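Asks: The sequence and its predicted three-dimensional model are supplied below.
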Amino acid sequence: MSGDDPNWDPDEHVRFARYRRAFDEVGPADAAALITRVLTDPDKGMANSAVCEYLGRRAAELLTDPGYPSWCLEMAGAIAGDDFSARRLDEWTLLRTMTMSELWNAEDLVTASDWLQLHASEKSSATAVLEVLAESGRTRRIRNIAKSRLSAAQRSRPAGPAR
């Protein structure tokens, strides 16, 4: 987008609102093209925010869906060259891997962004995820949430057989 575009507005807040509306209305077949177009905006931070908001909403919808891998591959092509959006998509994929109880590397979670660690500590019910974050979460808040949720999960676990 540029000043040559008839829909161009110099106010990034107006453009951001337009991008949000466009992402709300875009169909799956046209999402990659819209992402590519939005990422040409000269305000990279604002463009990243709009794209990552869409990626987050769509990834959450597809998180356990068998269509996630093909969607992710298509989005990876659209965001190629945009490190921030690529990292967020990678983190959604790690979250999916943990959610689906597939093999994952604890180091990937430990080195993930605060956003992913906080999201996982608040939403995951996997004790392995909570154990890693309780021990090695980046912030005190993340570690405390994970410890609290881990403790609650351990208390609610059924007792073993009576002896």
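Replies: The structure has been received and is ready for your questions.

Asks: from here on, contacts and neighbour counts on C-alpha atoms
Replies: OK.

Asks: which stretches of the chain form helices?
Replies: Taking DSSP state H to define them, one finds helices in the chain at 12-25, 31-38, 44-62, 68-78, 83-99, 106-110, 114-123, 127-136, 140-156.

Asks: Could you dump those into JSON lines and include mean neighbour count?
Replies: Below are those laid out as JSON lines (neighbours: other Cα atoms under 10 Å):
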{"stretch": "helix 12-25", "mean neighbour count": "16"}
{"stretch": "helix 31-38", "mean neighbour count": "18"}
{"stretch": "helix 44-62", "mean neighbour count": "17"}
{"stretch": "helix 68-78", "mean neighbour count": "16"}
{"stretch": "helix 83-99", "mean neighbour count": "18"}
{"stretch": "helix 106-110", "mean neighbour count": "15"}
{"stretch": "helix 114-123", "mean neighbour count": "18"}
{"stretch": "helix 127-136", "mean neighbour count": "20"}
{"stretch": "helix 140-156", "mean neighbour count": "17"}
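
Asks: here's the one I want to compare it with:
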Amino acid sequence: MTEPHMDEEPPEHGRYALYLEALDVVPEADEAELVAAVLRDECGSMAQSAVNRHMERRAAELLTDAHFPDWARMMATNIGDRDFLTGRLREWTLLRAIALDEPWTAEEVTSASDWFQRTAAAAEIISSPDALNLLAEHGRARRVRNAASRRVQRPHQRSS
């Protein structure tokens, strides 16, 4: 009797790697179709993880680009009611609003996820004194408060 090889990768790991490769090079015209196809994978958590990685990369690339709103609408349509992905897209949109000095509220920032607060406190693209002061005073974690405080004190120097 032979035992299964314990060092073999589950099939979803291979699909995940393939999805990431495809999402990295997908032409903009085909992005919506590929995102939708990935999200139809039988392993929902793996599919959402792959789409989140893609979304992180694309949102960072497009954050201050005029195409971001169209891209965000396309993503919202494709991710549907998947709570984690919709929340993360909403937070990327909030980061954009702060970066471009568009309207945002203190409640949006203070109630946002730890990921958002860490990203906003450390992101060089965020230079809003109001947002940084808010995070320095009301950030959920000491790490966020400290990073934002350093940025407020030295707004034109890179944070470490």
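Replies: Structure received. Worth saying up front: this structure is predicted, and the values here are computed from it rather than measured.

Asks: TM-score, when you put one on top of the other?
Replies: Once superposed, chain against chain, the TM-score is 0.86 (TM-score structural alignment, normalised by the length of the second structure); 147 aligned residues with a Cα RMSD of 1.7 Å.

Asks: Nearest residue to the middle of the second structure?
Replies: For the second structure, the residue sitting closest to the mean C-alpha position, by Cα atoms, centre = their mean, is Glu56 at 3.9 Å.

Asks: any idea how far it is from Thr105 of the second structure?
Replies: Counting by Cα to Cα, to the nearest Å, the gap from Glu56 of the second structure to Thr105 of the second structure is 23 Å.

Asks: do the same with Asp114 of the second structure
Replies: 17 Å.

Asks: Return the residue of the first structure aligned against the residue nearest to the centre of the second structure.
Replies: Matched to the first structure by TM-score structural alignment, Glu56 of the second structure sits across from Gly56.

Asks: and the gap between its match and Ser85 of the first structure?
Replies: 10 Å.

Asks: what's the answer for Trp71 of the first structure, then?
Replies: To Ser85 of the first structure, Trp71 of the first structure is 14 Å away according to Cα to Cα.

Asks: now do Thr93 of the first structure
Replies: 12 Å.

Asks: same question, Gly45 of the first structure
Replies: According to Cα to Cα, Gly45 of the first structure and Ser85 of the first structure sit 10 Å apart.

Asks: again with Ser156 of the first structure
Replies: Using Cα to Cα, one gets 37 Å for the distance from Ser156 of the first structure to Ser85 of the first structure.

Asks: what sits against the match of Glu56 of the second structure?
Replies: Trp92 (Cα atoms under 8 Å, 6 or more residues apart in numbering).

Asks: Just tell me what Arg150 of the second structure corresponds to in the first structure.
Replies: In the first structure, Arg150 of the second structure lands on Ser148 (TM-score structural alignment).
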